[in-house]
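Student: Quick one, structure for this:
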Amino acid sequence: MLVFITAVQAQSGTAFRDFNGDGLQTGAEPGVEGITVKLYGNAAFPAKDVLIGEAVTGANGTYDFSVTLVSGRAALPGENLRVEFEIPDQYGCDLDNDVDFIGLNGGVYGTSVQFIQGQQTNINFAINYPGQWVASNNPDMFVPVYTFGDPLSAGSAATEPGLVTFEFLETGVPASYSGGNAGVPDPTVLATTAEVGALYGIAHSRQAQKVFSAAVMRRHCGFGPLGPGGIYLTDPNSPMADKTEDWLDLDAIGILTHSSVGGYPANPGNNTSPVTGYVGSNIERGLPPGKHTPSTDYAAGDQVGKVSLGDIDISDDGRYLYIMNLYDRKIYEIDLVDPINPQAPTIADVPTRVRSWDIPDPGTSANQGEHRPWGLKYYRGKLYVGVVLSQQDINGNVVGTVSGSGASQIGDELRGYVYDFDPLTEMFDVKLDFSFDYGREAPWIPWGYRAGFPSRYFSANEREVAEPIISDIEFDDQGNMLIGVLDRKGHQYGIYNNNYAGAIDPVEYASAGELLRANLDPSCDMFTIITAPGSTDYYQDNIVHPESLQGPLSVLPGGGDAVAIVLDPIQIRSGGTIRFDNETGAVVPGSAYEIFDDRHTLSSSDACPSKANGLGDLELAGVAAPIEIGNLVWMDVDTDGVQDGGEPGIAGVTVELLDAGMNVIASTVTDANGGYYFNHTNVMDPNGPATVQGPLPFTSYKVRISPTQFSSGIGTGPLHNMVLTATDQAGLGLADRSDSDAALTGGEAQIMLSTNAPGQNDHSFDFGFLVYDYGDLPDSYVTEDGSGGPRHQLDPRLFIGTCVDAELDGQPEPMAGLMNDGDDNNTINASLPIGTACANDEDGITFSTSLVPGNQACVEVSVVNTTGAMAKLQGWIDFDGNGAFNGADELNTGDFAGGGVMIPAAGVTDVEYCFDVPAGATFSTGSTELYSRFRLSENGGLGSGGINPDGSVPIGEVEDHKQPLAMLGDYVWIDA
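Tutor: So this is what the prediction gives:
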């Protein structure tokens, strides 16, 4: 068997991820591999289209049709084609039509269905994952701030910032700080410590435009009003001073975040940290009201990472909040019911609105110690969970082996893991597994304690020997994983605070966290930690101290930058942020911003975090990805109900969007290509909140052509006399992508639809209209529709000559189109065969003989007829030259006897048909012109004007002709 591969000049383009929804690919927006691209040509009746070629986008998102064509033939030069893009069920590591959707701004890039001619390039396609949609390159950020002391007392510990916000691109030291820069603003305070206490996890609801925050055990820092199980909800846009509410106490609904039995332990007296799950009140913990007053807080030392809460995150649709409970080592899922107005569950709601799952223990040996989870990330429909094997047993003892000594010690059995978890299948799967012995500058040691201190190693020369917690997980534009590792000791220490003996320790602890990068292997099974050549790091995080990062991080999609919490970002004894070029790992010059400063400790002995962990999780604000609906209003020239290459769109059509109450809430006008779109730029549904622009998710709407342009089943204006084509016709392409969806209801052209989740754009709502051929004789012959002129529906199976074009109305013209006006001017660019220029559609009938009264004359006829049945050609000639057709002017003799010529099913080419010229024909003595009209239809029976007797519009064509005449007595001939 021979297989022929046809090489052609390529139709080509790029599929890409459009993070900002502008429909254009920027340098930071990657191409997408695995998109299926199909090329369709037009097909003769009864087929609707034909598949010519199929391609799949490559690693950089590009494709072309230069190699293999499915049909075995090339697209012809100038051929009219339809291109369709399909997002597959699953392709490679990061393409899945369950989470990836058609991009916004279809009018810019062209949607998933596009029309081209010949070998066209730059046929591009945009997709989006709603969880990475960004409306701004400078969004707000949210971060908790830690203050020592009891925030629930009437002291200075109660009035400090507990949750703040600032802009992503903010840089410098705030002007109000020690050594501040002029013009640099302070972070904006959203909640005080009295309102929230110590927090770590942050989740921003794009739908509600509110911020969830979760309590955390941080030694020396008190809990807020809700205690260790507290979840708070902040409205950063509220004009009220009090922007934060006590949203949920997990312990109060039976989800314990610490031990419910026993009491706060007495000071053990041996200067060791007691191993207990009971968390006392801030007063029981001995936390003072003053923010700079030392405290011992001895039980908290061991409890860091073991009680209260870790990270939190929220699903892309804003429906589910996920919480890491460090005490029972479970993930909790809370159904918020209404993403726009999140509802806290009561204890009675727990069985129906709360689910939980145990975090797997990846350990295979007792020497690896207890598994300790913390970090959470919701990404592409799954949760990613950070876990460490701590090398500490349940009783607080270090297990396994520790190599080295002093500041060079390393826990040999310490390991880190990231699981993915599917909430639908409820299955965990390891995606990253690595040893913490990878040679970094500040070594990782087991979780533990020693007499006098909550950690095993602490002295002036061991202050950057760290205990690992995988505290944060993010993903970049290419789907690579970023892993933030928090130094647990940074949550146990600060400066000028007490050891377990109650004595102030002057050693300033400098936390030593980490930012790791892991790339997904080609099998899509596991991630692998990568580093820069010749380094143990990918990100250049040795900024002031070795390993200056503290764990929390965030990534701005489409921008290429990762932002991380860092100690001493600009000046000494401070905390803030710094940005990294995610492509190179280098620090972005000048990108640091200081959130707090403790430089007062340079001249005082104030207890404060300083270089230890002074900040919690780092979260980007955003808005829910908008929804765009719409697509095309077009002329279905070949009447098959399927959009074909070469079939023109209809400009200037007013399309309206109506809500469920049938109120018009938006309107738009089709562009030059017939496209229309409803999105965040032109829709504000009054039934929804002001925070949601564009069509609302999961909402029913009606889209209709404005009744001013279509009513009683027929169009006016740009749709003059047009009617809807057939609905829901199936071609070879994707279902419902290239058909007409409009139904005729109550005389209106309308589409009933329901939207899906944010970011799930739908460009499948199309209106197809049938178009008509009109005449162009002077209107005394009845040419315009309003005068009762002739009209034929275009149909590829039946027309006169080599082509026929469509018009919106009859076009009376003294020269009947011979000059610049009339039918031959092709004013709406719709013609058959589809895509032909059809500069002269009056090309199927010519006078082949002279016209002599009382003698026979003939016309030469060419007709396309593939209807499968006979058709009829009728004719009229103004024999008396009176400027109108009357009964005697209809051809009804010779070949035209019986009301017209019967055209065979195969059509005719240059066939001569003859008729008798009336003996009394005068042609208006002295006239130099002859007007005639010919009409082709399936059944005949037509007049020189109008439509079928039953009111339907015949298919076929009307040809109007003006011929110059020469006369000699009663001898008349065509003066060609």
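Student: can we go C-alpha only for contacts and neighbour counts from here?
Tutor: Will do.
Student: From one end of stretch 393-403 to the other, what's the distance?
Tutor: Counting by Cα to Cα, to the nearest Å, you get 18 Å between the two ends of stretch 393-403.
Student: right, I mislabeled it, should have said stretch 138-153
Tutor: 37 Å.
Student: State which helix of this structure is the longest.
Tutor: helix 298-303 (DSSP state H).
Student: Just give the number of residues close to Asn60.
Tutor: By the criterion of other Cα atoms under 10 Å, Asn60 has 14 neighbours.
Student: what helix or strand does it sit in?
Tutor: For Asn60, there is no enclosing helix or strand under DSSP states H and E.
Student: Distance check, it against Thr26.
Tutor: 13 Å.
Student: Beyond the longest helix of the chain, next helix or strand please.
Tutor: In the C-terminal direction from helix 298-303 (assignment by DSSP H and E), the next one is strand 309-314.
Student: looking just at contacts, which helices and strands does that following strand meet?
Tutor: Where contact means 3 or more Cα pairs under 8 Å, 6 or more residues apart in numbering; DSSP states H and E, strand 309-314 is packed against strand 199-205, strand 210-215, strand 320-325, strand 371-379, strand 468-475.
Student: Here is the second sequence; please produce its structure so I can put it next to the first one:
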Amino acid sequence: MDRYAAARPRRRDRGARRLVAALVTAATIAITVLVASPALAADGSVTGTVYQDFNDNGVRDAASGDFGGDTGVAGVGVTATDSTGAVRGVTTTAADGTYTLSVAAAATSDVRIEFTSLPAGFRSARVGADNGSTVQFVSIGATGVDLGVTQEGMVRTTSGVPRVVVPTQRSVLATNSGQSATGGPTPNLAGQSALLEVGYGTTGNPAADRVALATQGQIGTVWGTANFGERFVLSAASFRRGTLIGPGGLGAIYLTDASTGVPNGTAIATIPDAGTDPRPADLAGYDWLHDTAGFSAPGRVGLGDIEVSDDQRTLYAVNLNDRRLYAVPLIRGASVAAAPTAGAPEAIDIPLTAAAGCDPDWVRPYGLGAFRGSVFVTLTCTGPSVGDLRAWVVPMDEDTRAFGVRPC
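Tutor: The predicted structure follows:
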């Protein structure tokens, strides 16, 4: 009896263990079923427009006056990708820039929209109310998923007659009758204009349709000019006989806000090694009429032309003293109305030997141009004889900063 009584608990233990194992197996199967349950697939569409943002402000501007409006861009690829990384829809923009992207079987209702295959020479415009950049995250069913793009070298001017900025160089001598060997700067020289804005159709010496953007006291004598957007003007220090150098020195590049209605100008960058002012530090009694100290300096010290790249990200300047090209990064402000700032200048050697047949010592770079990824630099053979006077234009690729094998 005792032997059988002792054996009964063992049978109950084995049964309990079987019950626990069965419960664990059932729970595992249940969990497996829950994990394997697929998410509901999402279908629908996303719509929007890709347009050419002519003034790069992130807003699709309507037609106004002589401006036809920001127009649609055809042939841009639009792709929807879901949270698993799978492509769930592909389309291209129509002739008017619009698109309807059908999305099928997406893992969730949230998708990633990417715009690709922009036409050659185009880039994404400034992010704004009507431009969410080339990658956007939206929900299926979203409308107005737009992209603004800007074509390099194609920037709209403000409506109406375009305005032209012209530097003006003022002699320190007030009038011809007042010229003398001891004549000093005129008392009102600092307040005279150094940078003027006039209408595109202006001719002669207009008394009315001109606006002073900066004064001699603010920027001094300048020559090279460039625009940053529709609001800001850049100007470069220039050495000329009979005129004063601006407060920033021979290597200064000044920034002027042309929209304020008040003359202004501050140095935004300084190009190094731009030379030394040949005139004495103390100009009291200096012979401005003959300006003999400055006779041979024009074209040899200070800056020549300046230019801003089509994408408005780089300012280029010719240094007349070391005869090199300088690239200055431009950093956009937080808004269209905000002034840009400048990074550190970087020197680029100009191939003076591209002026074939001219002694490099007589080669002078000066002019600049920028168009769709290339910068063009002028070279002039200045001697030693009149018969040696010739000019070249050499192209430089902005991406590689390599100059062309042959001048243009």
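Student: Overlay the chains and give the TM-score.
Tutor: Laid over one another, the chains give 0.56 as their TM-score (TM-score structural alignment, normalised by the length of the second structure), with 336 aligned residues with a Cα RMSD of 5.8 Å.
Student: residues shared between the contacts of Asn60 and Thr26 of the first structure?
Tutor: By Cα atoms under 8 Å, 6 or more residues apart in numbering, Asn60 of the first structure and Thr26 have no common neighbours.
Student: just to revisit the earlier point, now render the helices and strands packed on strand 309-314 of the first structure as JSON lines, adding distance to Leu657 of the first structure.
Tutor: JSON lines is the format used below for these (distance: least, Cα to Cα, whole Å):
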{"stretch": "strand 199-205", "distance to Leu657 of the first structure": "27"}
{"stretch": "strand 210-215", "distance to Leu657 of the first structure": "29"}
{"stretch": "strand 320-325", "distance to Leu657 of the first structure": "30"}
{"stretch": "strand 371-379", "distance to Leu657 of the first structure": "33"}
{"stretch": "strand 468-475", "distance to Leu657 of the first structure": "37"}
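Student: Of all those, which one comes closest to Val669 of the first structure?
Tutor: Counting by Cα to Cα, Val669 of the first structure lies closest to strand 199-205 out of these; the figure is 33.6 Å.
Student: which part of the second structure lines up with the lengthiest strand in the first structure?
Tutor: Taking DSSP state E as the criterion, the first structure has its longest strand at strand 957-968. Under TM-score structural alignment, the alignment places strand 957-968 of the first structure onto no residue of the second structure.
Student: Packing partners of that strand?
Tutor: Looks like strand 957-968 of the first structure contacts strand 772-774, strand 791-793, strand 798-800, strand 929-937, strand 971-974 (3+ Cα pairs under 8 Å, 6+ apart).
Student: got JSON lines for those, with distance to Gly103 of the first structure and mean neighbour count too?
Tutor: As requested, those are exported to JSON lines (distance: least, Cα to Cα, whole Å; neighbours: other Cα atoms under 10 Å):
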{"stretch": "strand 772-774", "distance to Gly103 of the first structure": "35", "mean neighbour count": "29"}
{"stretch": "strand 791-793", "distance to Gly103 of the first structure": "36", "mean neighbour count": "28"}
{"stretch": "strand 798-800", "distance to Gly103 of the first structure": "40", "mean neighbour count": "28"}
{"stretch": "strand 929-937", "distance to Gly103 of the first structure": "45", "mean neighbour count": "24"}
{"stretch": "strand 971-974", "distance to Gly103 of the first structure": "60", "mean neighbour count": "16"}
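Student: And stretch 280-297 of the second structure, what's buried?
Tutor: Under the neighbour-count criterion of 16 or more other Cα atoms under 10 Å, stretch 280-297 of the second structure has 286-289, 294, 297 buried.
Student: And for stretch 188-202 of the second structure?
Tutor: So for stretch 188-202 of the second structure, counting by 16+ other Cα under 10 Å, buried means 189-190, 192-199.
Student: sorry, back to before: save the helices and strands packed on strand 309-314 of the first structure as a markdown table, and put in mean neighbour count and distance to Ile52 of the first structure too.
Tutor: Converted to a markdown table, those look like this (neighbours: other Cα atoms under 10 Å; distance: least, Cα to Cα, whole Å):
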| stretch | mean neighbour count | distance to Ile52 of the first structure |
| --- | --- | --- |
| strand 199-205 | 28 | 46 |
| strand 210-215 | 25 | 50 |
| strand 320-325 | 24 | 45 |
| strand 371-379 | 26 | 37 |
| strand 468-475 | 27 | 38 |
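Student: dump the residue contacts of the residue nearest to Ala158 of the first structure when sequence neighbours are not counted.
Tutor: Leaving aside its chain neighbours, Ala158 of the first structure sits nearest to Pro151 (3.9 Å; criterion: Cα to Cα, 6 or more residues apart in numbering). Applying Cα under 8 Å, 6+ apart, we find Pro151 of the first structure in contact with 157-159, 193-194, 197, 222-224, 289.
Student: want to try a markdown table for these, with distance to Ile903 of the first structure and secondary structure as columns?
Tutor: Converted to a markdown table, the contacts of Pro151 of the first structure look like this (distance: Cα to Cα, whole Å; DSSP: H, G, I helix; E, B strand; the rest coil):
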| residue | distance to Ile903 of the first structure | secondary structure |
| --- | --- | --- |
| Ala157 | 97 | helix |
| Ala158 | 95 | helix |
| Thr159 | 94 | coil |
| Thr193 | 91 | helix |
| Ala194 | 92 | helix |
| Gly197 | 90 | strand |
| Gly222 | 95 | coil |
| Phe223 | 92 | strand |
| Gly224 | 90 | coil |
| Pro289 | 102 | coil |
